[in-house]
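Visitor: My questions concern the predicted model and sequence given below.
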Amino acid sequence: MSDPRSNGTPEAPTRKRSRTAVRLLLFVSLAANLAVAGMVAGALLKHPPKDGPPRPDRFGDVFSYALTHDDRREIGREMMREIRANRPERDALKAEFQRILTALRADPYDSTSLETGLSNQMNEAIRRQEIGQRLLLQRITQMSPAERAAFADRLEEGLNRPPRERGSKKDRAGEAEKRP
C-alpha cells in the first residue's frame, strides 16, 4: 500500500486542523481587541457610581467621573469611531498572534519574539489611550470657564476621596445620600 502523503498533498485532517487553528486564532485576536477596546471605552462610557467617585489610583475612571454624562457618551462614541476606522487589518492581527504562539511553543524558548509580540499589542493599547486623551483634551478646550471649573471640582472630588471600603451596597448607601 502506498503512503497517501507520498504525492506531496497533505491529508484532509491536516487541512481541517489548520482551518480550525486559524479560526481559533482569529477568535482569540478578536477577543483581545474587543477586551482592550472595552476597557478603554468602558472607562469613558461608565456612569458615575451611585456611591461616589472612583478610586484615585484609576486615572481613567477619575477623569471619566469628572465628565458630564453627555460628554462621556460623546467622547466614547467618537473614540469607538476612530478605533474602528484605524484598527489593524485582520491579517496583521492574525500574523501577530501567530508570532506570539510560535514564540511560546519554540524550543528553545525565544523570549525576544514573545516580547516583541507583546510590545506590539501594548503599542496598540497605547494608541487607543492616546485617542481617548486627545478627545478629552478637545472637549476640555471647548468647555466654558464655568464648565471647566465644575469639571475640576469633580476631578478633585475623585482624587481626594479615599478608596471605597469594601462592603455591601447597603453599607455604602449612606455615602450616596451624602454626595451633592
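Guide: Noted; the coordinates are in hand. Please read all numbers here as calculations on a predicted model, not as lab measurements. Numbering: from 1, shown residues only.
Visitor: all contacts plus neighbour counts: C-alpha atoms, from now on.
Guide: Will do.
Visitor: element containing the residue most central in space within the chain, please.
Guide: Most central in the chain under CA atoms, centre = their mean is residue 36, positioned 2.1 Å from the mean C-alpha point. Assigned by DSSP states H and E, residue 36 belongs to helix 12-45.
Visitor: sorry, back to before: does the residue nearest to the centre of the chain really touch residue 126, like I thought?
Guide: No: in this structure residue 36 lies outside contact range of residue 126 using CA atoms under 8 Å: 10.0 Å.
Visitor: Give me the distance from the helix holding residue 36 to the chain's centre.
Guide: Distance of helix 12-45 from its chain centroid, counting by CA atoms, centre = their mean, to the nearest Å, is 14 Å.
Visitor: If you count neighbours, what's buried in that helix?
Guide: Using 16 or more other CA atoms under 10 Å as the test for burial, helix 12-45 gives 25-26, 29, 33, 36-37, 40-45.
Visitor: Please look at residue 163 and residue 58 and confirm they touch.
Guide: No: with contacts counted by CA under 8 Å, residue 163 stays clear of residue 58, the gap being 10.2 Å.
Visitor: Can you name the residues that contact the residue lying closest to residue 94 once chain neighbours are set aside?
Guide: Excluding the flanking residues, the one nearest residue 94 by CA to CA, 6 or more residues apart in numbering is residue 26, at 6.1 Å. Residue 26 makes contact with 90, 93-94, according to CA atoms under 8 Å, 6 or more residues apart in numbering.
Visitor: try this one next to it:
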Amino acid sequence: MTSSKTPRNRRLLRWALGLSLALNLLVLSAIGGALWRHRGMGPGRDHLPGLRSYATPYVQALPQERRRALHRDMHAGQQAPHLNRQARRAHYAQMLAALRAEPFDPAAAQAVLTRQSDAVASVQTAAHAAWLAQVGAMSTAERSAYADALETQLKDRAWGRGRRPHESP
C-alpha cells in the first residue's frame, strides 16, 4: 500500500538533497570569492600590488560618510572618464583586434597599452584629488583620528605576511 509512494518520495528526497548541495556550493563559492577579492589572497598579490591595493587602506580608514562622499565625487563629476565599463571594454576590444591582426603590428598593441595606461593615470589623478578634498576638509582632530585609523588599517593588513612598512620586501 505504501510501495507506490516510496519511489516518488525517494525521487523528491534526491532532488531536495541535490538542490541543497547546489545551494551550499553556491554560498561557499560566493564567500570564497569575496575572501579572495578582499583579503589579498591569490597568486602574485604580494609581488605586484596594484593601484587598488595601495589605495584600499586610505579609503577604508576614512569614516563612512567621507568614504561615501569620496565615491560620489569619483563617479558623479566624471572626473575620471575611464571609470566607465564601456571605455575599458573598448580598450580590450582594440587589444583583441590588434592581437588577432595578421601580420601582428606591435605598434598597434603599444598604442592600446598607452591608452590603457593613460586611463589608469586619469583614474589615479581623480582619486588623488577626491581623497585630498576629503582629507583637506577634515579638522585637525578628524585628521588625527583618520591617521590613527589608517595606522590600524596598515597594521591589520600585516604588510605582506609580517613585514612592517619600513622593511624591504
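Guide: Now that the structure is in, tell me what you want to look at. Keep in mind it's a predicted model, so treat the numbers as computed, not measured.
Visitor: which other residues reach stretch 56-71 of structure 2?
Guide: Against stretch 56-71 of structure 2 from outside (CA under 8 Å, 6+ apart): 130-131, 134, 146, 149-150, 153-154.
Visitor: quick one: that stretch aligns where in structure 1?
Guide: Across structure 1, the stretch matching stretch 56-71 of structure 2 (TM-score structural alignment) is residues 61-76.
Visitor: Can you check the distance spanned by the matching stretch, start to finish?
Guide: 13 Å (CA to CA, to the nearest Å).
Visitor: how far apart are stretch 121-132 of structure 2 and its match in structure 1?
Guide: Mean deviation of stretch 121-132 of structure 2 relative to structure 1 after superposition (mean CA distance after the TM-score superposition for structure 1): 1.0 Å.
Visitor: So which elements touch the longest helix anywhere in structure 2?
Guide: Ordering each helix of structure 2 by length in residues (DSSP state H) puts helix 6-38 first. Contacts defined by 3 or more CA pairs under 8 Å, 6 or more residues apart in numbering; DSSP states H and E place helix 6-38 of structure 2 against no helix or strand at all.
Visitor: What's the first helix or strand after it?
Guide: Assigned by DSSP H and E, the successor of helix 6-38 of structure 2 is helix 51-60.
Visitor: Please identify the buried residues of whatever helix or strand comes next after that following helix?
Guide: Proceeding N to C from helix 51-60 of structure 2, the next assigned helix or strand is helix 64-76, under DSSP H and E. For helix 64-76 of structure 2, the neighbour count (16+ other CA under 10 Å) marks 66-67, 69-70, 73-74 as buried.
Visitor: got the angle for helix 64-76 of structure 2 vs helix 51-60?
Guide: Angle of helix 64-76 of structure 2 versus helix 51-60, following axes from the mean of the first three to the mean of the last three CA atoms, to 10 degrees, is 140 degrees.
Visitor: Superpose on structure 1 and give me the mean offset of helix 64-76 of structure 2.
Guide: Per aligned residue, helix 64-76 of structure 2 averages 0.6 Å (mean CA distance after the TM-score superposition for structure 1).
Visitor: helices and strands around the next helix or strand after that helix, which ones?
Guide: Next along the chain after helix 64-76 of structure 2, taking DSSP H and E as the criterion, comes helix 85-100. Applying 3+ CA pairs under 8 Å, 6+ apart, we find helix 85-100 of structure 2 packed against helix 106-136.
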